[in-house]
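Enquirer: I would like to see how this sequence folds:
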Amino acid sequence: LIEASIIIRRDMDITPPLIPVDFGNLRSSWYITITTGTTAGNSPGFKGGDASKMGSQHTSVVSGAASKAKSFPHPVVVMGFSAIYAEAIETKKKKHAWKRPSSGPHFFESALNRNKPLILKVIANSTKI
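Expert: Okay, here's the model as predicted:
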């Protein structure tokens, strides 16, 4: 499951639509956590006037995701972006001139959809019955 989340995260940085960037805080807010409580994305380097607020928010979001993941009786991965505006950017309808070329809305959904066959293959290859 971790490998699948790595595939998705990498794809959002190489295949359009890419993760939009102004200060890089959205990209920095990425996290993954699994049933065992292992997490990645614990120490993002937020920038700007909201950096400390975003850091606190990130800790809270990741902690909540870890608790949710641990509550499942079977392996599960929870992944996403902790930035409070992540969902608004993902679902944005209006055009916006991002600083990063080829970036824009539906970057997360597109990466999931594009990589679904590969993710299923990775999961199938690592599953033991």
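
Enquirer: CA only for contacts and neighbour counts going forward, please
Expert: Noted.

Enquirer: tell me the SS of residue 32?
Expert: Three-state assignment for residue 32 (DSSP: H, G, I helix; E, B strand; the rest coil): strand.

Enquirer: Just give the nearest non-adjacent residue to it, would you?
Expert: residue 79 (4.2 Å; CA to CA, 6 or more residues apart in numbering).

Enquirer: what do you get for residue 61?
Expert: residue 82 (5.9 Å).

Enquirer: what's the spacing between that neighbour and residue 5?
Expert: According to CA to CA, to the nearest Å, residue 82 and residue 5 sit 15 Å apart.

Enquirer: And the two? Which one has more around it.
Expert: Regarding residue 82 and residue 5, a neighbour count based on other CA atoms under 10 Å identifies residue 82 as having more, with 25 against 19.

Enquirer: Quick check: which element contains the most centrally placed residue in the chain?
Expert: Compute the mean C-alpha point of the chain, and by CA atoms, centre = their mean the closest residue is residue 80, 3.0 Å away. Element membership for residue 80, per DSSP states H and E: strand 77-81.

Enquirer: Second chain to compare with the first, below:
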Amino acid sequence: MAVVEGLGRVIRNLDKELRRIENVTMKGLIRGSIIIRRSMDDNAPSIPVDLGNLRASWFTVTSEGQAAGLGSRAGIARFRGPNKADMVSDHHGEVGKYATEIKGRRDPLLIMGFTAYYATYVHEMVGANFKQPKTGAMKAATGAKFFEAALKREEKAVFNVIKSEARIK
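Expert: Just a heads-up that it's a prediction; the model follows:
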């Protein structure tokens, strides 16, 4: 089993800050996840791309039963290549598993991540020579620790957007 190093500390720090905000709303959590997702595309290190399947496997699931994936249309992630059918099946299975696990919880909860079976492995490949965007592309250089870097980089922005959407009792 692959282990993500350093991510736990980042999540604990964000969680500690969020606990200080009363009445967190789902809208704030969703807006925060959008900030993180966009950061993984717009800033280095960005999500490594070969066929685009890792990027397509992004998902969010909320305790209100909403499930979404950037790079998907009508809930169907756009996978390519010889493993397409397996990746689509895995994607729907994983998203469904998380949706069932958290649906109906009293407090707002959002889970986000990647369903590609190799996501953790690629995330932890520090020093790997990843395929880079074509010259002139507007995409940031790809690399390991893309998710962790986005969480660290956007921690304050996510905290502020969640705080701005918090309900007042």
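
Enquirer: circling back to that earlier point, check the gap between the aligned partner of the residue nearest to residue 32 of the first structure in the second structure and residue 67 of the second structure for me.
Expert: Correspondence of residue 79 of the first structure to the second structure, assessed by TM-score structural alignment: residue 112. Look at residue 112 of the second structure and residue 67 of the second structure: by CA to CA, they are 10 Å apart.

Enquirer: what sits in contact with each of these two?
Expert: Counting by CA atoms under 8 Å, 6 or more residues apart in numbering, the shared contacts of residue 112 of the second structure and residue 67 are 59, 60, 61.

Enquirer: export those residues to JSON lines and tack on distance to residue 48 of the second structure?
Expert: Listed next are these as JSON lines, based on distance: CA to CA, whole Å:
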{"residue": "59", "distance to residue 48 of the second structure": "16"}
{"residue": "60", "distance to residue 48 of the second structure": "19"}
{"residue": "61", "distance to residue 48 of the second structure": "23"}
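
Enquirer: Could you single out the nearest of the residues you listed to residue 86 of the second structure?
Expert: residue 59 (16.6 Å; CA to CA).

Enquirer: Quick check: the gap between the counterpart of the closest one in the first structure and residue 129 of the first structure.
Expert: When the first structure is aligned by TM-score structural alignment, residue 59 of the second structure is paired with residue 31. Distance, residue 31 of the first structure to residue 129 of the first structure, using CA to CA: 28 Å.

Enquirer: For the two, indicate the residue with more neighbours.
Expert: residue 31 (23 against 3).

Enquirer: Lovely, talk soon.
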